[in-house]
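Peer 1: From the sequence below, what's the structure:
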Amino acid sequence: MSNAIEFKPINVLIIGASRGIGLGFVKQLLKNEEVEQIFATYRQETSADSLLSLKNEAESKLICLPLDITNEEEITEVVKQIQTRVNQLHLVINCVGILHEGSLQPSKSLRQVNSEKLSRYFQVNSIGSVLLAKHLVPLFRHHQPSVLASISAKLGSIGDNELGGWYGYRASKAALNMLMRTVAIEYKRINPQTRVITLHPGTTDTDLSKPFHKNIPPEKIFSVERTVKQLLTVINNLTENDSGHFFSWDGTRLPW
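Peer 2: Model prediction:
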């Protein structure tokens, strides 16, 4: 790693690491000799087999912690557990997000919109991130460059929305972008070395996007490994002036 995170050793927190892009980040960063400690969270142990098996191979470098991002008490507890091991974090990536979940499916028209669905989208895709930013303040209170990144989506761009539909998902990701933009402004005062960004990973071959692959050309569907490498490149090339912005997988800034 360089530029944005240009020192050694690096302590990392990956939220939502049991599968998909989050698990991909853990696998990639475990190979990085500059990374000393990785904390990785999962919501349910029953669906975290791949992550927990990495823990057995990584010895003390990987610490796996249960976390439901919609529960602020659990966020507080995870931060306390991290603080028993380290007093600084240098890279935090929140990969938690839902598009569909059981009976929860994208609301593509007004007749499908209801308050329960909207609330669930906002709980997971928006509110959890700002609660994380709130409780991570002490771990970013140091003098080394650091990054707080949240996985967003281009569908959350109001300026780019020409097709409509996907009400809850679009709105919750737009809210995520606004919340993290606002966090970036406050962090500039209290943790000025931390760059706060949101990231569009592109369509990635994960469970989240798989039901919608039939409408996407195969060459536009990225492997998890490719997505992770692209996003780490974006992170490594961040400058101080990039905090508070929304980036696509290729490093371009996306409109709000």
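
Peer 1: contacts, neighbours, all on C-alpha from now
Peer 2: OK.

Peer 1: Tell me how many other residues crowd Leu89.
Peer 2: Each residue near Leu89 was counted by other CA atoms under 10 Å, and the total is 27.

Peer 1: ugh, typo on my part, it should be Leu67
Peer 2: For Leu67, using other CA under 10 Å, the count is 21.

Peer 1: Surely it and Glu74 touch.
Peer 2: Yes: if you go by CA atoms under 8 Å, Leu67 and Glu74 touch, sitting 5.9 Å apart.

Peer 1: what helices or strands is the longest helix along the chain leaning on?
Peer 2: Under DSSP state H, the helix in the chain containing the largest number of residues is helix 167-190. For helix 167-190, the contact count by 3 or more CA pairs under 8 Å, 6 or more residues apart in numbering; DSSP states H and E identifies helix 115-122, helix 128-135, strand 194-200 as packing neighbours.

Peer 1: got TSV for the ones you listed, with distance to Lys80 too?
Peer 2: Putting the helices and strands packed on helix 167-190 into TSV (distance: least, CA to CA, whole Å) gives the following:
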stretch	distance to Lys80
helix 115-122	25
helix 128-135	10
strand 194-200	20
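
Peer 1: I have a second one here; can you model it like the first so I can compare?
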Amino acid sequence: MNGFEKNFHALVVGANGGIGTAICDQLSEMENCISVVNLDRRAYPEFDLRDEQSIAKVTDGFRAKGMLFDLVFDATGALEIEGERPEKSIRELDPLTMAAHFSINAIGPALLIKHLSQIQPRSGRTIFATLGARVGSIEDNQLGGWISYRAAKAAQNQIIKTAAIELSRQNPSSICVSLHPGTVDTKLTRKYATSYRKLSPSEAAEKLLRVLGELSPEESGFQYDYAGIKLPS
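Peer 2: Predicted coordinates:
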């Protein structure tokens, strides 16, 4: 992760998932990564991505201990929520399911930026990265379907763009991006990507961290895939 030329501290949100666990493992092996904190419900039972007060409480706990994180990696997200498969057509649209997608896949990352960016240094290179999805690209949508998930991920991209502008005013060396990990062999993809070659979580984590290591503040505010290619909005 050559972008971190100095020692750094990392926080991984959703570290109990396939990609989140692999990100933690990769970071733990980096000589200049001083600490990796896992933020999930195993380590912090009170934490709930859909409850702003719980995010604020955890953040306040880190702040009280004087903890700052150069890298915050948000590995949360959901394709199926409460057993509901993504819609194949607009006729299947359910407003409660759509609201749940926005709560987890868009509002959740926004709340994480709101609170966790406050415990990132105000000078020097910092990164807030969240897992995005290629299907969140409006320009790249050729197939339709998955309306709730697509719309929430598109909203996530707008949130990242807007937050990046604001964070750059606080710290010109900050980077705020979403990352498309490719098709990764996790619970999220097993039902939906049977014909695609899948990356292992370890492979995906290695590639995503390499991308983060090569990004500059001028490239903040966009979505990149695991090869470092900027995806269309």
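
Peer 1: quick one on the thing from earlier: closest to Trp249 of structure 1 out of the helices and strands packed on helix 167-190 of structure 1?
Peer 2: Trp249 of structure 1 lies closest, by CA to CA, to one member of these: strand 194-200, at 5.8 Å.

Peer 1: so how far is that closest one from its chain's centroid?
Peer 2: Between the mean C-alpha location of strand 194-200 of structure 1 and the chain-wide mean there is a distance of 9 Å, by CA atoms, centre = their mean, to the nearest Å.

Peer 1: Report the mean deviation for it after fitting onto structure 2.
Peer 2: On superposition with structure 2, the mean distance recorded for strand 194-200 of structure 1 (mean CA distance after the TM-score superposition for structure 1) is 0.5 Å.

Peer 1: mind listing the helices for structure 2?
Peer 2: With DSSP H applied, structure 2 shows helices at 18-28, 52-64, 95-102, 108-116, 147-170, 201-214, listed in chain order.

Peer 1: Let's have those in CSV, adding mean neighbour count.
Peer 2: Formatted as CSV, the entries for the helices of structure 2 read as follows, by neighbours: other CA atoms under 10 Å:
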stretch, mean neighbour count
helix 18-28, 21
helix 52-64, 16
helix 95-102, 17
helix 108-116, 20
helix 147-170, 20
helix 201-214, 20
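
Peer 1: May I see those helices organised as CSV, with distance to Ser35 of structure 2 added?
Peer 2: Supplementary listing: these in CSV, determined by distance: least, CA to CA, whole Å:
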stretch, distance to Ser35 of structure 2
helix 18-28, 7
helix 52-64, 13
helix 95-102, 31
helix 108-116, 16
helix 147-170, 23
helix 201-214, 16
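
Peer 1: Could you point out which of those sits nearest Phe73 of structure 2?
Peer 2: Of all the helices of structure 2, it is helix 18-28 that lies closest to Phe73 of structure 2, at 8.3 Å by CA to CA.

Peer 1: returning to that earlier point: figure out which of the helices and strands packed on helix 167-190 of structure 1 is closest to Thr252 of structure 1.
Peer 2: Proximity of those to Thr252 of structure 1 was assessed by CA to CA; the nearest stretch is strand 194-200, lying at 9.9 Å.

Peer 1: Structure 2: matching residues for the closest one?
Peer 2: Using TM-score structural alignment, strand 194-200 of structure 1 lines up with residues 174-180 of structure 2.

Peer 1: again with stretch 94-110 of structure 1
Peer 2: If you align by TM-score structural alignment, stretch 94-110 of structure 1 falls on residues 74-90 of structure 2.

Peer 1: Pull out the buried residues from the matching stretch.
Peer 2: Counting neighbours by 16 or more other CA atoms under 10 Å, one finds that the buried residues in stretch 74-90 of structure 2 are Asp74, Ala75, Thr76, Gly77, Leu79, Glu80, Pro86, Glu87.

Peer 1: tell me which of those residues is nearest to Lys207 of structure 2?
Peer 2: Relative to Lys207 of structure 2, the closest of those is Ala75; by CA to CA it sits at 14.4 Å.

Peer 1: Would you mind finding the match for Ala100 of structure 2 in structure 1?
Peer 2: The criterion is TM-score structural alignment: under it, Ala100 of structure 2 has Arg120 as its aligned partner in structure 1.

Peer 1: can you check Asp140 of structure 2 too?
Peer 2: Across the two structures, Asp140 of structure 2 finds its equivalent in Asp160 of structure 1, going by TM-score structural alignment.

Peer 1: I'd guessed its match sits against Pro255; true?
Peer 2: Yes: shown here, Asp160 of structure 1 and Pro255 form a contact pair, counting by CA under 8 Å, at 6.8 Å.

Peer 1: Distance-wise, check the most centrally placed residue in structure 2 relative to Asp60 of structure 2.
Peer 2: Taking CA atoms, centre = their mean as the criterion, Thr130 is the residue nearest the geometric centre of structure 2, at 1.7 Å. For Thr130 of structure 2, the distance to Asp60 of structure 2 equals 21 Å [CA to CA, to the nearest Å].

Peer 1: list the contacts for Gly145 of structure 2?
Peer 2: Under the criterion of CA atoms under 8 Å, 6 or more residues apart in numbering, the contact partners of Gly145 of structure 2 comprise Pro86, Glu87, Lys88, Ser89, Ile90.

Peer 1: The residue lying closest to the third one once chain neighbours are set aside and Lys191 of structure 2, how far apart?
Peer 2: Just to be clear, that refers to Lys88 of structure 2. Beyond its immediate neighbours in the sequence, the residue positioned closest to Lys88 of structure 2 (CA to CA, 6 or more residues apart in numbering) is Gly145, lying 4.6 Å away. Gly145 of structure 2 sits at a distance of 15 Å from Lys191 of structure 2 (criterion: CA to CA).

Peer 1: Give me the neighbour count for the nearest residue to Lys6 of structure 2 once chain neighbours are set aside.
Peer 2: Here the nearest residue to Lys6 of structure 2 in space, its sequence neighbours aside, is Asn32; by CA to CA, 6+ apart that works out to 6.7 Å. Residue neighbour count, defined by other CA under 10 Å, stands at 15 for Asn32 of structure 2.

Peer 1: Structure 1: which residue goes with Asn32 of structure 2?
Peer 2: Under the alignment defined by TM-score structural alignment, Asn32 of structure 2 corresponds to Glu34 in structure 1.
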